[in-house]
Structures are given as structure tokens and as C-alpha cells.
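[1] What follows is a predicted structure for the sequence shown.
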Amino acid sequence: MWAPSKAVNGEKKSEEKSLAPYEFDKNEPGNLARRCIDQPRRMKVICIGAGMSGIITGIFFPRQIANLDLVIYDKNPELGGTWYESRYPGVACDVPSHAYQFTFESNPHWSRYWAGGAEILDYLRHVATKYGADKYMKFNIRVTKAEWNEEGGKWHVALERTDTGETFTDTSDVLLSATGALNKWKMPDIPGLDSFKGPVMHSATWDPNFDVTGKRIALIGGGASGIQILPQIAPKAKYVDHYMKGKTWIPPFGIGALGVLNRSGDPVTPQDELDAWKDPANYLNYRKEIERSLHGASDVLYKGTDNALAFQKMCEDHMRSKLAKKPEIFEALKPDFAPACRRLTPGPGYLEALVRDDVNFISTTIKEVTPTAIVTKDGKVREVDAIVCATGFAGYQQHFPLIGKNGINLQQQWEDDIPESYVGLAPENMPNYYCFLGPNGGPGVGSAVPFLEFGARYMIKCVQKLQREWLKSMTPKRSAIKKFGEYTDKYLEPTVFNSSCRAWWRHHLNGRILALWPGSALHGMYLWSNPRWEDYEYELKDEQHGNPFSWLGNGYCVSQVEGKDTTAYLDDENLKVPVVNPLEAKYLEGQVSF
């Protein structure tokens, strides 16, 4: 704020402007002695990925962080992340559509209980445009390296335009990863696969122009994508050889990812429900009903309990009945581990497809691929026209060099040791770096989208702390990461997730569970709402001259210096007696007791 010019001999000399001791000096924005305590410094945030988490970032961050520069880079030509990339036949969400949407934008128009990929992508486009997240997004740009600059306290991010090959660098105070764990797809390691003369594709890179009609197809893999693809291609292909060496549980219709009974019957939404949802209140109640079922506490999650055994029996009876025509497939598929040790997929139509006469279920290990056929270890040769690999993703492998403190590369850190993070969001040695759905950062119980939103709110609190207190960096302490890991292992040990099975979210067959949060989604959302700042190590910016209280500034607030309202604390909305949290409010109202 500039003071009026002084008059000299009756004339004003505009060049001789003076500052009161408490006024902000525009020529020295880093002069903390002239800053109000609530005058935040400018912050630059780079977010990698424009999927669901990137969209949340583009909506939440600009609305809650003052003085923010935000850019969201994505390697694809448009937003959507996995829902843009995944175009294989039958791609769909394995979470009920009505619970797989943003809290602030309910969609009563889902056509199916488990919406297809194209429908989800349309919803994401709509939300990003409506709330302005798209204006922060830049497409066809891939991150090739990111390195923390200790002296300047900035991330230097190397970028490449995927359409032109042009390279450039951007810098930021904070770096976010919104790429998810299932972003880098992985082809199977099969000798001779690259010699095959016909089309070879991964489910994550499906060619939309490829027509399976009348062709002999080899489908390798029986994870979520393989389970969804088979029912779609089997009726059109001449025949399908389905190679499935693993074992899996297929739950009945109406069973969610953790055996919580959601809804029975056909997954297509009945017309009477669509009519009822014209009233937003009716739809919200329906959505709450579904999300309550996902959030429910149940001992079905714990090994050996009556409910866990009953759910396993339910899955077994369902599979045995559906595969009665080919009982040998049931015996080959039946796992010796509990349901939910591997992620459960509802799989409508999969078991029915397995018993078709034109589908060959092959559990024998593949030995090699020739230019025209697949050879199994028993010596059988099966000629095919095309090979589809539904073989999953690389999981928690860092996709590009990410160099943090002391030159430590997160790629090497997570390769040499078990991938870990602080409360699912922040890896060791990486200042001002946060990742959505990091190690042990995904909910096993509850609705995932609110979980993502609360993760973003936690990151916002971190950015605001850096901004408010003029910090160069904050990095989670190694001791806090290790203690969180110990708690996580102890929590997950008795659960069905910890049965003996091979799953992308495990370090190895009986190794540490990497993906799941140690508790429910609501449990994690509560923790993220109350950050433990003592679990971080902090570095000051040079402007603080070694005094962490320098950010207190000139002793005033902006409202005082700029002559704005200084009695807002007396406004009606601020006169209510505060409560600590919603649970305490209910306690005070007598709704709950401790």
C-alpha cells in the first residue's frame, strides 16, 4: 500500500513516495517485515495427471488457495485418465455408479448400476467443464523427469510434448502426482510374443478399429479387464482361447467389492427409479443408501469369521452353479484364499461366457508364442489370429526419475525397498511432493471418491502451511513413515486382504499389502482432516533469516492496513457457539454417547 506523495514548495513529486513501517513493499515482495500475517505468498503447484484426481485438484485448489498458480499436465490428448485410456469391450467400473461420483455433483442419469467407461468419461468431461478445472489443464505433455532444487526450494519438471517431441522445463513450489498406481500397463513376459504376426494388444491400449468378428482370439489374463472383455468378444469371435493360470472368486450380482450386499437383480437401472430421481432429494437419498452399504462395518473382512466364511460359501455356490456345464473350470478357478485377497470384480456375464462351446478355458502355463500360434507347456499348439493381453499394470513403480533430497531417486527408493508413504500421500525424501492413491493410500472399505477429495483437502492444508509460514519445504519424517507402516501391517494382518494370494497390490505372494489404507474410507478422511504437523521436517526460506516466526510480518492483518472490515467476528454467521467436529455436535444434541 503506497502512502500519498509529499508536497514540496506546493508541488507534488510523485517519484518521492514513502512507505509506512507496516505497509507492503511491492518492490520487495520477500520482505517479511512489511507483510501482513494473512498476506500469503504466491505459490506454484504442478499436478501430473488429468484423471479424476487431477479434476479434483483443478476444482478444489483454486477455490481454497489464494495467490495460486496451477497447471495440470497430462500425456493424453484430453482429460479422463484411465477412463480415457481404457476402451476395451466391456470396460466398466466395479464400484456402483451412484457411489463413483463427486460429492458435489450427483448424477441421477447413470444408465447402469456399474457404468461403462464411455459414460464415466462423459461425466468427468461435464464436471471439469462446469467447474472450470479444464482451464488449468495442458494436454499431450509427458513428464520425463522431476528434480528438487535444494537451493531454490523448487521442483524442476522436465516435460516433452508427445505430438511434436519438443522439450521444456517448468518449475513449482509443490508437485502432485495424480497418475494413480494403475497407469503404466505391463505386457506379459512370454518368449516369442514379439514374433506373432497378427495383432497383439494390451487391454489398456485397445485398438477401437479392431474387429473380433469371426476371428480366433487368444485372451491372456483373468483380472478385472479380462473378466469384462470375455463376455463382449465371445459372441462375435469364431472362438476364444482364454488363458487363465491364476485363480479368482467371482461374486454374485449385487455383491460389492467387499461382500457388502448392495442390490440384487439386473444391473440396468429400472425406469421407475429413473422417474423417481427427477426429484434431487429422492436421488440423494438413494445415493446415500448405496454409500451407507459401502461404509458399513462388518466382520466379513476378517479371516475365519462366520460372515467371511458365509460370503466365501456364497461365492463358491454361485460359481459352481454357473459353471455346472463345465465343472472342471470351477475346479481350476476355485482359489484357496479368501475372497477380497484379490480385488473382486462383479463380472456380469463372465461365468456364462466360460461355459460357451466357442470358449476354451486353458489353465496350462504358456511356453511360447510362435508367429501364428500359442504353445503351452504340455506341448499343445493353438493357432490364433490375434492376441489380447489382459495382464495388468506395473503398480507402484515410479514412471520417471523423481529426484528428491540428497539426490535420492524415488524410482530406486521404491525398487530397493517396499514402497511406503506417510499416511498414503507423501513418500520419504521427497519435499513438497504428494501423491493421490500412494502406497497404502486406497480405501478397502467405503466410497473411494470422497476419499480422494479429502486427500486433496489434506494437500491443500499442506500448501497453505508452506504458503502461510513462508516455508521452503516440508518432508515427512522417516520415523513417522515407519510407524505408520507398522500400524498398517498390524491392522491388515487379520483381514481377508492378507490371505495368501498373488495380487498387484501385494509386494509378493505373502508380502506386504501396498495399496490399502489401514481402515475404512471414513477413518482415513477423519485423519486427513486433522494433520499431524509434528510428523514433518521443515526448511525455512532464506527470507526468514533463520527465524521461524518471521512470517508473523508487520504485526497487522490485511483488513487493518487496507481499511476493510475489522469486526467480521461479530457477524451473525460467526456468533454461533463452535463445536469441535460433527460427532461432537451430535453428542451435544444427545444423539450419541461416549
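    Looks like it arrived, so ask away.
[2] CA only for contacts and neighbour counts going forward, please
    Noted.
[3] Quick check, central residue of the protein?
    The C-alpha lying nearest the average C-alpha coordinate of the chain belongs to L437 (CA atoms, centre = their mean; 4.3 Å).
[4] Correct me if wrong: it contacts G180.
    Yes: using CA atoms under 8 Å, L437 is in contact with G180, at 5.9 Å.
[5] for E537, what are its contacts?
    Counting by CA atoms under 8 Å, 6 or more residues apart in numbering, E537 touches 474-477.
[6] ok, the residue nearest to the centre of the chain - contacts?
    The neighbourhood of L437, defined by CA under 8 Å, 6+ apart, consists of 180-181, 424-425, 452, 515.
[7] repeat that with 7 Å
    When contacts are counted by CA atoms under 7 Å, 6 or more residues apart in numbering, L437 is found next to 180-181, 424-425.
[8] Adding neighbour count, distance to L124 and secondary structure, write these out as JSON lines.
    Output for these, formatted as JSON lines (neighbours: other CA atoms under 10 Å; distance: CA to CA, whole Å; DSSP: H, G, I helix; E, B strand; the rest coil):
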{"residue": "G180", "neighbour count": "21", "distance to L124": "16", "secondary structure": "coil"}
{"residue": "A181", "neighbour count": "21", "distance to L124": "19", "secondary structure": "coil"}
{"residue": "G424", "neighbour count": "26", "distance to L124": "24", "secondary structure": "coil"}
{"residue": "L425", "neighbour count": "25", "distance to L124": "23", "secondary structure": "coil"}
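[9] Take this one as well and set it beside the first:
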Amino acid sequence: MDRQEKQGIPYSQFACIGSGVSAIGLGATLKRWYGITDVRFFERHSDLGGTWFANTYPGCACDVPSLLYSYSFAPNPRWTRVLALSGELLEYLRRVADDYDLPCKMTFGADVKRCEWLQRSQRWRIHIRNVADGSMTVHECRFLFAGTGVLVAPRDPGLPGIGSFDGPVIQAARWRPDVELRDKNVVVVGNGCTAAQIVTNIVGEPKQLTQFVRSKHWIIPPIDVPTSTALQWSFEHVPGLLALVRFVAFLYAENDMRGFYMTRAADRFRAHREALTVRYVRKTAPEKYHRLLIPDFDIGCKRRIFDPGYLKALHATNLDVTDDPITRVLPDAVQTKSGATTKADVIVLATGYITNSFMEGIEVVGRNGVTVGEHWESFDGPEAYNGCALNGFPNFFMLFGPNTVSGHTSAIMAIENAINYALRVIKPVIDGDATAVEVKREAETQYSQQIHEDLHKTVWWAGCGSWYNTTGRSGKTWNAMTYPYSQAYYWYKCLFPAYGDWNYTWTPNAARRMFLRRGLKLVLWAGFLLGVVRVLESGNYLQTIQQRLPF
């Protein structure tokens, strides 16, 4: 028992900030791969689920097919829709967490404020604020993972006078079910994916619904349909069918990568997709709104929106859509640039999230007292080696970290790949051959430079002003969000780590122990292969197989 444990500081081998998709995937994989159950999760909300617990606005759903938006080790044959609603996704996460006995390892109402590396003990110390009473506690761990998500803090809409409004102001990400919308004058600010889902699902309630759009988006034909009971039964009982359909869905999603690069072939691909989408919009939406709905930038520059029924909802007689900018919020109305005043009883803000920001509100301190923020100042913004690791921060990994968002496929696939990668890298530490591991500075710098060089060759640099991009410290455009390669490539890079890019703090006699373990593995494999050869040479292998058959 070391000095920290004698002082009564709680300790676990692993700790993770968050209890959403990343955290549950980590806990499950630790148990599946290494039989490790010594892990703690710290969650500021009152229950697990992350984004799918926090977001409860009307129509909230995933924009990736459910067969892909699920763990590879926990396929779900019972999805009721192609694009699952948030409630169904939350139930799925709870089920997986229960299967791996994770809820008992979670502490809720625990807001992590600071994490610091203790060089002497080779541990991380976590400072946690109790949301209920504000008290502070500490916890220590050998390995620290951040599963804090990327779309967490709502973006400030920057509306002058919003504090003077007399009625409820609802952030989409902090939906208030207690606010009655029926027979009210409701104003919705924003027109991204969230706004489209909200408008579609509430348009029948208010007396008057006015949507203020701030930019354009490509709204493409829907793919969401209910999953029949027969198909669910087939997924559950026909061997291999679910895996096959999941793979087909993966290939379908990966096909969109063809439109992300600035090449002639990609230009033709985008032109074809744009023509199909424009035709769909003109056919489905009221003509008076075509000007507001059809973008003048390349498809793919912003994240596409699968139409949730929004274009048909625009025909509602109680709905008005305008791009007249709001200049001021009054106590009972909003005033626009043209001088018009729109009466409002409730304002809904669907203006997106703060992006290109990670572990918001958490101070992470690595070697020599350097914080993550200070580390990123040496670059032009947030970045990470392979999307998860930083030099100077041993035994620390971000899940769904910088440049791991895909513009076309499942976030869960990227998260799983990062988890698998981290657990491969830290295996020598788990085995006791090392006490710490961290990525080399030159490897991180080279990776970051290559990522951003290749990002400049994509449609995300086409100048549409998406949430993927921000302004870096040098004043230039910086993208810490998207991954400029296919998810298959990320899987490959995570499957075969470049161990030469890592520094290990080895324990005494580590080399000898590792040599002996590898030698034992070789002997076991050689014995197995020799046994196979002998059976084949004996000529009795067919008889042996027949004897073992149950029929």
C-alpha cells in the first residue's frame, strides 16, 4: 500500500471522464480484451448516456444508420428505424452498459474540474466537484481517458437583448419539456440538423411558428424508414445477415468520401449529388423558400442533413421562414434588420455548439505543469497524435478527440478504433513492463502537420463557413474536427500502432520478461502447428473429424 492509499485517496487502474458512448465502449473493451474491471467513470449528469441523455428535444435522432451507429461487439438486431431516435439510442447504451456491469462503476453528479499528472507516483490525480453541494473530492488512477464528447456546450447566438425577454428561452441542447408551446407564438433561431428536427416535430403545436435561418444547408432526400418486424427477426435469427447488412451500410457511407476531395472526379460526384438534391428540394418544399434552402457552396462542405420531414413541414400555414437577421430581442418580440417585429412567447435557440474545443471546463496538467491549453498554443489550435494522444501527457488518451469526426459515417466506429488503439499502446504498462507511455513530440508534430496539409485538399476548405472550421491562433483557418481520410484507413492505423512513435518508461528487467513471454508464445504456436501437421501426415484426419461430428 503506497502513501496515497494510506491517506485514503481512492484509486482505480483506469478512470474515464464521461459516461457516454466513449466511456461505455472503453469499459466494455477493457473487460472483453484484458478482463479488467478496475475502472471508474465520472459523469456530471445524473445518468449515463452522454449526448443521448442530454439531448431530449422533439425529434432528436441520429443522422447515421443505426446498424453503423452501434458497437461492433454489441450489434442490435432490434432497431426500430434506420435512423434511431435519441430514446432508443439511450436504451441501447444502457443495455450494453448493463451487459458489462458498468453502471456500478459510475459516479453521477461528478463534475471533473482538474486532472494533474503526478510524476513521482506515475499517476493521474482527478479533482471532482459534487454538482449537488459543490464539495470537492479527489481520485487517482494509472490511466486517464477523456470521453467528454465534441458537441457539448451550446453556442452563444449573440442576440442583443436576449436577457430582457419575458418568456422562456430554450436551448435545444437543454430542452425544457415543462414549457408549453401549444397556441403560443414560437420563434426558432437556426436551421441546421437540430432546427430541422425540432421544426418538423413541433409545427403542429404553436399558434405561429417563425424560423430565422442564419445560413444554408444541403438537405438531402431521407433514408429513414421503420424497420419491419420481419427484418428484425431475420437480423436476429439468420446467421451473418446483420453483419453483412452492417458492412453494406459501411460501404454505402464510405462512398461519400469520394466527394470530399478537390479533384475532378470529386467535382463530378458532388455535381451529381447536388443536382439530385436540388431537384428534391424544388419538388418537396414551397417555391417561396427555394432561395433560402438551396446553397451556393459545394455539397459536403457542411455536414449534410437527411430530411426528417422538414421540407414538407414548410407547407404549414402557421409557419414562416425568414433570413432577415435578428438585431434585437424585445421583452415580447424579436426585431430584425428590416425593422420588422415578430411577436414571441417562447424562443428556441438551435444555433449549434461550440466546436474545435475539447474537454471544455477541465484543466488537464501534464509533465512540468504544462496544461493542455498551453500545449496547444505551440500549435495553431487543438490537435492530437492519431486523434487521441499528446506529448507530455503520459497514460492519457482522448476518445473522439481532435480530427476524428467524419463528415459521412459513424462516430462510434472512430471511437472504437481509438479505444482499441490506446489499449494496444498501453499493453506493456498493463503487463507491468513499463510505468508510463507517451507519444514523442516529433511524431505528434509530424502527424498534426500532415493532417492539416491534407485537410487543405478537401471540400471543408471550400469557404462555406461550417462548424468544422474556426480561426486559429495565427489568424488562419484551423480545423480540429474532421478526419481527412476514410474510416477504413483509421481502423488500419489503429490496428497496427507505430510503436516507434512512443516513449515507454520501462521497469527493471522489462526486456527479459517481454522476451520470455514472446518466446513462450512462439513455442505454443509451434506446438500447435506441429500437432496439426502430425494429424495431417497420419492420414486419419478425416476419420478423426468424422468421429467428432455429432451426427
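    Now that the structure is in, tell me what you want to look at. Please read all numbers here as calculations on a predicted model, not as lab measurements.
[10] TM-score of the superposition?
    After superposition, the two chains reach a TM-score of 0.86 (TM-score structural alignment, normalised by the length of structure 2), with 515 aligned residues with a CA RMSD of 2.9 Å.
[11] The residue nearest to the centre of structure 1 -> structure 2?
    Aligned by TM-score structural alignment, L437 of structure 1 pairs with F400 of structure 2.
[12] One more: W505 of structure 1?
    Correspondence of W505 of structure 1 to structure 2, assessed by TM-score structural alignment: Y468.
[13] for T475 of structure 1, same thing?
    Under the alignment (TM-score structural alignment), T475 of structure 1 maps onto E438.
[14] One more: Y536 of structure 1?
    With TM-score structural alignment as the criterion, Y536 of structure 1 pairs with W502.
[15] what's the nearest residue to its match if we skip its chain neighbours?
    Using CA to CA, 6 or more residues apart in numbering and skipping residues adjacent in sequence, the residue nearest W502 of structure 2 is V439, 4.4 Å away.
[16] do the same with S215 of structure 2
    Spatially, and ignoring its direct neighbours in sequence, S215 of structure 2 is nearest to N191 (7.3 Å; CA to CA, 6+ apart).
[17] In this model V213 seems to touch the one you found, though I could be wrong.
    Yes: counting by CA atoms under 7 Å, N191 of structure 2 touches V213, with 5.3 Å between them.
[18] higher neighbour count, the two?
    A direct count of neighbours by other CA atoms under 10 Å for N191 of structure 2 and V213 places N191 higher, at 24 against 21.
[19] what about that one, distance to Y353 of structure 2?
    Counting by CA to CA, to the nearest Å, the gap between N191 of structure 2 and Y353 of structure 2 amounts to 13 Å.
[20] for G54 of structure 1, helix, strand, or coil?
    helix (DSSP: H, G, I helix; E, B strand; the rest coil).
[21] Give me the aligned partner of it over in structure 2.
    Aligned counterpart of G54 of structure 1 in structure 2: A23 (TM-score structural alignment).
[22] Following the chain past the top helix by length along structure 2, name the next helix or strand.
    The helix that spans the most residues within structure 2, counting by DSSP state H, is helix 510-538. Proceeding N to C from helix 510-538 of structure 2, the next assigned helix or strand is helix 541-548, under DSSP states H and E.
[23] Quote the end-to-end distance of stretch 217-236 of structure 2.
    The first residue of stretch 217-236 of structure 2 is 37 Å away from its last residue (CA to CA).
[24] Name the surrounding residues that touch that stretch.
    Applying CA under 7 Å, 6+ apart, the contact partners of stretch 217-236 of structure 2 are 77-83, 192, 241-242, 277, 280, 293-295, 299, 304-308.
[25] among those, which are in strands?
    305-306 (DSSP state E).
[26] which of the contacts of stretch 217-236 of structure 2 are buried?
    77-83, 192, 242, 277, 293-295, 299, 304-308 (16 or more other CA atoms under 10 Å).
[27] quick check, the match of W505 of structure 1 in a helix?
    No: the assignment for Y468 of structure 2 by three-state DSSP gives coil, which leaves it out of any helix.
[28] For it, give me its contacts.
    With contacts taken as CA under 7 Å, 6+ apart, Y468 of structure 2 has the following neighbours: 479, 481-482.
[29] Residue in structure 2 paired with M244 of structure 1?
    M244 of structure 1 maps onto V213 of structure 2 when the alignment is built from TM-score structural alignment.
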